[in-house]
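Peer 1: 3D model of this:
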Amino acid sequence: MHEQLAPATRAVALGRPPREPGAPVNHGVAFTSTYVAGGEVSYARTSNPTWEALEEVLGSLEGGSALTFASGMAAVTAAVSLVPVGGVVVAPRHVYNGTTGLLDEMERAGALTARRVDAEDTDAIVTAAEGADVLLLESPTNPMMEVTDVEAVVRGLRERYADARPVVVCDNTFATPLAQQPLAWGADVVVHSATKYLSGHSDTLLGATVVAPERADLLERLHTHRNLHGAIPGPMEAWLVLRGIRTLHLRLERAQATARELVARLDGHPAVERVRYPGFGGMLSVEVAGGEAGAEAVCAAVRLWTHSTSLGGVESQIERRRRHPLEVATVPVNLLRLSAGVEDVEDLWADLAQALP
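Peer 2: Just a heads-up that it's a prediction; the model follows:
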């Protein structure tokens, strides 16, 4: 029955206790480190009822089987663990700088070889994937807002390499499962920093992977990685993300409407050299006049926007991404990444407009 419901309805209805007279409508937080012997689970590093409720919801929204992790980077690291030692991973030139740092570190250690590609060049991605073990996509890319045609990439991989194609992993943090479902386009694994839109309140760290139904082998490998490496979420963190997902559709609708209005006003503004927006979602980037100093001045001048890293919260956030040492040099020094929140758009615009040089 649930498969017939709209995503917004499933985000609210799933992950609930059975509807019995007098029963609570929400799952409690299961604070336990162990279980009474004789059941399916013996130790809490393997599973937790609060994780399972969250995994039910997220798995349904993405169309696969979800596993939760201690953070978004823990989920990315688990996905990269699918690359055998000495293997090859293909990734966009512009991805989240934590992912960039992880791949660089592993490449320096001789654990893998990383091939970098243009996220928007389907042919280049497919060509670079020859002999690769994992193709790690991120769409839209962070912070350049480049969009990959995931469906076309997967089709190209199947046509050129058949069963020898790499495992396709797609980071869906920016878009969320309400805007796109990469598994439906043929991806094998979806990755989330649930810290961002899924949680939506900037109050917890959590990550997740979601595996396509036909790839039970990958689900088992990721579960084993989580169990042995110990990057498990706390039950309170899982509960907070589950609560956040209940309003994901409302928050995303508001953030997207705000982002589109801001894009319309920023486009052509004399202090803005370029606006980067993928056409959906609540994330956008702008390149402002005045170079690095001009961008830093905007961040210092805002009063309603929060100058901080991270994104997807109810509060609007802004930052200059090149301030981070791991950000790649091809990201412009004057690029500001904006995460539209749920405040009144006129108030957000007034604050941003007074801050622009």
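Peer 1: going forward, measure contacts and count neighbours with C-alpha atoms only.
Peer 2: Noted.
Peer 1: quick one: the helices in this structure?
Peer 2: Ranges of helices in the chain, per DSSP state H, are 7-13, 49-62, 72-80, 97-108, 122-128, 150-161, 216-229, 235-245, 248-266, 291-301, 345-355.
Peer 1: can you put these in a markdown table and add distance to residue 21 and mean neighbour count?
Peer 2: As requested, those are exported to a markdown table (distance: least, Cα to Cα, whole Å; neighbours: other Cα atoms under 10 Å):
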| stretch | distance to residue 21 | mean neighbour count |
| --- | --- | --- |
| helix 7-13 | 17 | 18 |
| helix 49-62 | 20 | 23 |
| helix 72-80 | 38 | 24 |
| helix 97-108 | 47 | 16 |
| helix 122-128 | 54 | 18 |
| helix 150-161 | 46 | 18 |
| helix 216-229 | 35 | 16 |
| helix 235-245 | 22 | 23 |
| helix 248-266 | 28 | 19 |
| helix 291-301 | 53 | 18 |
| helix 345-355 | 43 | 16 |
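Peer 1: out of these, nearest to residue 171?
Peer 2: With Cα to Cα, the closest approach to residue 171 among the helices of the chain belongs to helix 72-80: 8.3 Å.
Peer 1: With respect to residue 331, which of the helices of the chain lies nearest?
Peer 2: Across the helices of the chain (criterion: Cα to Cα), the nearest stretch is helix 97-108, sitting at 10.7 Å.
Peer 1: name the helices or strands packed onto the closest one?
Peer 2: Under the contact definition 3 or more Cα pairs under 8 Å, 6 or more residues apart in numbering; DSSP states H and E, helix 97-108 sits against helix 72-80, strand 112-117.
Peer 1: is it possible to export these to a markdown table including distance to residue 97?
Peer 2: Shown next, in a markdown table, are these (distance: least, Cα to Cα, whole Å):
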| stretch | distance to residue 97 |
| --- | --- |
| helix 72-80 | 10 |
| strand 112-117 | 13 |
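Peer 1: can you tell which of the ones you listed is closest to residue 106?
Peer 2: Of the helices and strands packed on helix 97-108, nearest to residue 106 by Cα to Cα is strand 112-117, at 6.1 Å.
Peer 1: and this one, so I can compare the two:
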Amino acid sequence: MPDANDAHHLDGLRPETLAVVAGRPAALPDEPLNVPVTFASTYIAGGEREYGRYANPGWSAFEEALGALEGGRVLAFASGMAASSALLDLVPQGGVVVVPRHSYLGTLSQLRHLEERGRVVVRQVDAVDTAAVIEAAAGAALVWMESPSNPALEVVDLASVIAAAKAAGALVVVDNTFATPLRQRPLELGADLVLHSATKFIAGHSDVLMGAVAVRDEALHAEVLGRRSMHGAAPGPMETFLALRGLRTLPLRLERAEQNAAELAARLDLHPAIAEVRYPGFGAIVSVVLADAAAADALVAGVRLWRQATSLGAVESTLERRRRWAGEAPTIPEGLVRLSTGVEHIEDLHADLVRSLDTLG
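Peer 2: Presented below is the predicted three-dimensional model:
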């Protein structure tokens, strides 16, 4: 039997298979199929783990599985924000960070706080204006991209942006939370680092708070690992176990949710109460724009099956009006509602939205 710890047995396997088989224990008689949860803060000295802040068998299993999908080495973090904080810490004092104006609110908030303290200089850009992004990358220490963007669902020309940023000497981070490694692999396009809020599609069941970073360069991996260890941004063993269990079904969940998203985007585009539908053609997130904040709030309040929640990427369908958050970009329409489609039946999801939309007049 092949040793599950030998990475070569994964060569040539398709993503749907990798999600199931990567990160398994050795295939030996009476060994479990899954890496057990290890609740340990301390290990016997003399090995590689030493202490619970540095390593855990469950982390290693999760990191191997997600790494096989992303095509790099993965480090698990306590949250997506912990992971992004570690990456922003790579920027030297006073370094320039290029970031899309439409990005995850937590990322923009972190950058705003760092800029207020004089740690970094932030250049916000329209990420779909490739020429503007390339111009802004000149002299930057870090170029941070997010595609599709949250919640505008803009798709960035990652290949062009990454190539230009690398030529300018900048590190490149791509937030791959929305696309997942099943729809794009930024490391293959030349990105240095790939970020995930594993809370979302990776874990997929609204019960885990976790982040992850994928990287190819060994020196950069060591730097990010050092920051996780020093700052104590390590995930819990139970969270990692649940995230890996969720990852096993990511291809199935995403396939169904993506089908729902595409169908809803097509149907909602025909409803008179919807002024605009934003869907990039892949993934399970759809944004719809209504006339104003009142109409959007009424839609959210009127549904019964969909749940108002600020997270996304889980088996259940959620929605929210994004400008209810004070820090959301002012260029996001007041009436924009972000929909995260789950795996429920499409007819039930559609009927619930239409029932609420029809009350708007």
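Peer 1: thinking again about what came up before, let me have the helices of structure 1 in a markdown table, adding distance to residue 197 of structure 1 as columns.
Peer 2: Converted to a markdown table, those look like this (distance: least, Cα to Cα, whole Å):
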| stretch | distance to residue 197 of structure 1 |
| --- | --- |
| helix 7-13 | 13 |
| helix 49-62 | 12 |
| helix 72-80 | 12 |
| helix 97-108 | 18 |
| helix 122-128 | 27 |
| helix 150-161 | 21 |
| helix 216-229 | 23 |
| helix 235-245 | 8 |
| helix 248-266 | 7 |
| helix 291-301 | 22 |
| helix 345-355 | 19 |
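Peer 1: mind checking which of the ones you listed is nearest residue 206 of structure 1?
Peer 2: Between residue 206 of structure 1 and the helices of structure 1, the shortest gap by Cα to Cα is with helix 72-80, which sits at 5.8 Å.
Peer 1: How far off centre is that closest one?
Peer 2: Centroid displacement of helix 72-80 of structure 1 relative to its chain, using Cα atoms, centre = their mean, to the nearest Å, is 11 Å.
Peer 1: Once aligned, what mean separation remains between that helix and structure 2?
Peer 2: Its aligned residues in structure 2 lie a mean 0.8 Å from helix 72-80 of structure 1 after superposition (mean Cα distance after the TM-score superposition for structure 1).
Peer 1: what's in contact with that helix?
Peer 2: The contact list for helix 72-80 of structure 1 (Cα atoms under 8 Å, 6 or more residues apart in numbering) reads 68-69, 98-99, 102, 134, 169, 189, 191-195, 205-209, 222, 225-226, 231.
Peer 1: who's in contact with the closest residue to residue 7 of structure 1 other than its chain neighbours?
Peer 2: Closest residue to residue 7 of structure 1 apart from its sequence neighbours, by Cα to Cα, 6 or more residues apart in numbering: residue 61 at 6.1 Å. For residue 61 of structure 1, the contact set (Cα under 8 Å, 6+ apart) comprises 7, 10, 11, 177, 178.
Peer 1: quick one: what's aligned to the fourth one in structure 2?
Peer 2: Same thing as residue 177 of structure 1. Aligned counterpart of residue 177 of structure 1 in structure 2: residue 181 (TM-score structural alignment).
Peer 1: do the same with residue 132 of structure 1
Peer 2: Aligned partner of residue 132 of structure 1 by TM-score structural alignment: residue 140.
Peer 1: what sits against that match?
Peer 2: For residue 140 of structure 2, counting by Cα under 8 Å, 6+ apart, the contacting residues are 95, 96, 97, 98, 168, 169, 170.
Peer 1: for residue 331 of structure 1, same thing?
Peer 2: So residue 331 of structure 1 contacts 94, 143, 144, 321, 322 (Cα under 8 Å, 6+ apart).
Peer 1: How about residue 240 of structure 2?
Peer 2: 58, 59, 62, 210.
Peer 1: Would you mind finding the match for the last one in structure 1?
Peer 2: The criterion is TM-score structural alignment: under it, residue 210 of structure 2 has residue 206 as its aligned partner in structure 1.
Peer 1: hang on, its match packs against residue 70?
Peer 2: Yes: at 4.9 Å, residue 206 of structure 1 counts as touching residue 70 under the criterion of Cα atoms under 8 Å.
Peer 1: burial count for residue 93 of structure 1?
Peer 2: Per other Cα atoms under 10 Å, the neighbour tally for residue 93 of structure 1 reads 16.
Peer 1: what residue of structure 2 matches up with it?
Peer 2: Match for residue 93 of structure 1 (TM-score structural alignment): residue 101.
Peer 1: swap in residue 151 of structure 1?
Peer 2: When structure 2 is aligned by TM-score structural alignment, the residue opposite residue 151 of structure 1 is residue 159.
Peer 1: now swap in residue 275 of structure 1 and tell me
Peer 2: Counting by TM-score structural alignment, residue 275 of structure 1 lines up with residue 277 in structure 2.
Peer 1: Next, show the common contact partners of residue 206 and residue 70 of structure 1.
Peer 2: By Cα under 8 Å, 6+ apart, residue 206 of structure 1 and residue 70 have these common neighbours: residue 233.
Peer 1: Settle it for me: which of the two has more neighbours?
Peer 2: residue 206 (27 against 23).
Peer 1: Quick one: residues contacting the more buried one.
Peer 2: For residue 206 of structure 1, the contacting residues are 68, 69, 70, 71, 72, 193, 194, 195, 233, 237, 238, 241, by Cα under 8 Å, 6+ apart.
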